[in-house]
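Trainee: take this sequence and fold it.
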Amino acid sequence: MFSFEFMRNAYVASTIIAIVCGFVGVFVVSRNMPFLTHTLSEIGFAGASFGMFIGITPLNGMLIFTVISSILVGKMGTKSSRRENSISAISGLFIGLGVLFLALSNKSASYATNILFGSVVGISQSDVNQMVILSVIVLLVLLVIYRNLKFDSFDPVGAKAQHVNSGLISIIFLVLLALSVSVAAQIVGALLIFILLTLPAASAKYFSHSVSKMIALAVVFGLIGVWLGLYLGYITNWPVSFFIATIECSIYFAALGFNRIMQN
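Mentor: Next comes the predicted model:
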């Protein structure tokens, strides 16, 4: 299996993705942002389609669209009563734009499939290098703002009392989330990205109440999903995204069962 370059690239990329998604996902769950994550994935689909339309890589197109969108959402404020409705409208708009850009670019249906559901075969060494750079940036910035982000995510009242700039923290985190969505979509695709950014973290919270331990568990659950998913995809020739989704859902329901047992 590792004699093939695309599989080596896929495993390196998936490892990076699992680490980033595990770290970011804990804060996505604590800040109640799964819906926004799903919306950013749809915006990323439009960005990837736009990238192909103007002749740049889908990843660069996703980065442009998701980063700009995340900043605009952050400007709306975390407590805006209109934000959720606005996000719903934006989500529908960008799905339509994605379909339009695909049609205008005259690409085959396989390109749409790759964007929506990921493509292990399509990951090149240059893609891996770009993903490594973006992931390192995300993790370094997260480490810099970690204390304030943790405070603002898990104790917003206390953070406000301590004069933590919640607005700035939210915008920075949304930009990091946008980068994470763009990176992770290369493996699981735009439509399924919320799986890696939510389920491992959601599962981890049932096993630990410490933020650092939740992050570690979320990373482990993510690694199990992508590594095993890639292996099963290789030996069966079935979509890797299917296996990753199935594994992460299984871990989540197992975590729910564990939690129920512990409460009885």
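Trainee: contacts and neighbour counts: CA atoms only from here.
Mentor: Fine.
Trainee: verify the stated contact: Ile187 with Val121.
Mentor: No: between Ile187 and Val121 there is no contact, the gap being 9.7 Å when judged by C-alpha atoms under 8 Å.
Trainee: common neighbours of these two, please.
Mentor: Shared contacts of Ile187 and Val121, defined by C-alpha atoms under 8 Å, 6 or more residues apart in numbering, comprise Ala10.
Trainee: higher neighbour count, the two?
Mentor: Ile187 (28 against 14; other C-alpha atoms under 10 Å).
Trainee: can you pull up the most central residue in this protein?
Mentor: Per C-alpha atoms, centre = their mean, the C-alpha nearest to the average position across the chain is that of Val181, at 3.7 Å.
Trainee: return the residues in contact with that residue.
Mentor: 37, 40-41, 44, 66, 190, 193.
Trainee: tell me which two of these sit farthest apart.
Mentor: Using C-alpha to C-alpha, these span at most 13.0 Å, a distance reached by Thr66 and Ile193.
Trainee: anything in contact with each of the two?
Mentor: 41, 181.
Trainee: mind checking what secondary structure Tyr206 has?
Mentor: coil (DSSP: H, G, I helix; E, B strand; the rest coil).
Trainee: tell me how far it lies from Ser69.
Mentor: Noted for Tyr206: a distance of 32 Å to Ser69, by C-alpha to C-alpha, to the nearest Å.
Trainee: what does Ile235 give?
Mentor: Taking C-alpha to C-alpha, one finds Ile235 at 38 Å from Ser69.
Trainee: now the second one, please; I'll put the structures next to each other:
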Amino acid sequence: MFSYPFMQNAYLVGTLIAIVAGIVGVFIVARSMSFLAHTLSEIGFAGASFGLFMGWNPLLGMLIFTILASTTIGQLGMNENRSESLISSVSAVAIGLGIAFLALSQKNASAATGILFGSIFSISLVNIYEVVGLALLVLIVVMVLFRQLRHFAFDYSTAVFSLKNVTLIEVAFLVIMATTVAVSAQVVGSLLIFILMTLPASAAMRWGRTVWQMMGLAVLFALIGIWSALALSYWTNVPVSFYIAIIEAGIYFLSLVKTQK
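Mentor: As a prediction, the model looks like this:
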């Protein structure tokens, strides 16, 4: 299996995305922002479709749409008590725009399938450089702002008063989330991004006692899901995203059973 370059590329990219999604996911779940991760998946679909329509790299379209959306919708969702209606309306518009841009771009069904469900086995060398660059950027920012992000995510009520430049930290957190969404789409596609960003972290937070333990376990669970899914997909010719969804959901359900005993 590992003698094929496309499998080597898939494991390299999958490993990087698992690390980023696991670490960032802990802050997302702790801040109770899973709803936004789900919304950004639909917005990412619209962004990727817009990129195809404009003749751009779909990743660029996803980055533009998700960053703009996260910094605006995220602020509204955190500050107002109407997040459910806001999310529903934005998701509906995003899906509609995605379908419209795909139709206008006149791309074939494989392009739409790649955006929705991922296409890690056909990832190019340019895509690898993009993922490596963005993943390293996200990790560096998270490490530099680790103490502020930890306070912001795990104790928001006091962070508002004790953190300097809390608005800047809030925006940085939203941009980090948006970038992670765009990068993770390379593996699971835009419709299933929230799986990697929420389930491993949710399971890890039932086992870990410190933030570092939670991040380590979240990365481990994400790696188990992606590595196993890639191997199973190679052997069975079933999409990677299916196995990732099943494995990560299984890990989460096992954590629920274990912690309730």
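Trainee: one step back: ok, Tyr206 and Ser69 of the first structure, which is more surrounded?
Mentor: When Tyr206 of the first structure and Ser69 are compared for neighbours, Ser69 comes out ahead with 21 against 18, by other C-alpha under 10 Å.
Trainee: helix or strand for the more buried one, which one?
Mentor: Assessed by DSSP states H and E, Ser69 of the first structure sits inside helix 58-75.
Trainee: mean per-residue distance, that helix versus the second structure.
Mentor: Helix 58-75 of the first structure: mean distance to aligned residues in the second structure after superposition is 1.5 Å, counting by mean C-alpha distance after the TM-score superposition for the first structure.
Trainee: run through who's touching that helix.
Mentor: 40-41, 43-52, 83, 115, 167, 170-171, 174-175, 178-179, 181-183, 186.
Trainee: just list what the strand or helix carrying Thr246 of the first structure packs against, helices and strands only.
Mentor: Using DSSP H and E, Thr246 of the first structure sits in helix 240-263. In this structure, helix 240-263 of the first structure packs against helix 166-188, helix 193-204, helix 211-236, with contacts taken as 3 or more C-alpha pairs under 8 Å, 6 or more residues apart in numbering; DSSP states H and E.
Trainee: how far is the second one from where the chain is centred?
Mentor: The offset between the C-alpha centroid of helix 193-204 of the first structure and the centroid of the whole chain comes to 9 Å, using C-alpha atoms, centre = their mean, to the nearest Å.
Trainee: likewise for the last one?
Mentor: Helix 211-236 of the first structure has its average C-alpha position 14 Å from the chain's average C-alpha position, going by C-alpha atoms, centre = their mean.
Trainee: next, count neighbours for the closest residue in space to Pro200 of the first structure that isn't next to it in sequence.
Mentor: Among residues not flanking Pro200 of the first structure along the chain, Ala218 sits closest, at 4.6 Å (C-alpha to C-alpha, 6 or more residues apart in numbering). Ala218 of the first structure is flanked by 31 other residues according to other C-alpha under 10 Å.
Trainee: now do Asn106 of the first structure
Mentor: Going by other C-alpha under 10 Å, the residues that sit close to Asn106 of the first structure add up to 11.
Trainee: that one and Leu100 of the first structure: what is the separation?
Mentor: 10 Å.
Trainee: repeat that for Leu140 of the first structure.
Mentor: Applying C-alpha to C-alpha to Leu140 of the first structure and Leu100 of the first structure gives a distance of 36 Å.
Trainee: what about the two, which has more around it?
Mentor: Neighbours of Leu140 of the first structure and Leu100, each counted by other C-alpha under 10 Å, are more numerous for Leu100; the result is 15 against 12.
Trainee: average distance between the helix or strand containing that one and the second structure?
Mentor: Element membership of Leu100 of the first structure, judged by DSSP H and E, is helix 83-105. Its aligned residues in the second structure lie a mean 1.1 Å from helix 83-105 of the first structure after superposition (mean C-alpha distance after the TM-score superposition for the first structure).
Trainee: ok, and for the helix or strand where Val29 of the first structure lies, which residues are buried?
Mentor: Using DSSP H and E, Val29 of the first structure sits within helix 5-30. Across helix 5-30 of the first structure, burial judged by 16 or more other C-alpha atoms under 10 Å covers 6-30.
Trainee: host element of the equivalent of Ala46 of the first structure over in the second structure?
Mentor: Under the alignment (TM-score structural alignment), Ala46 of the first structure pairs with Ala46 in the second structure. Assigned by DSSP H and E, Ala46 of the second structure belongs to helix 34-54.
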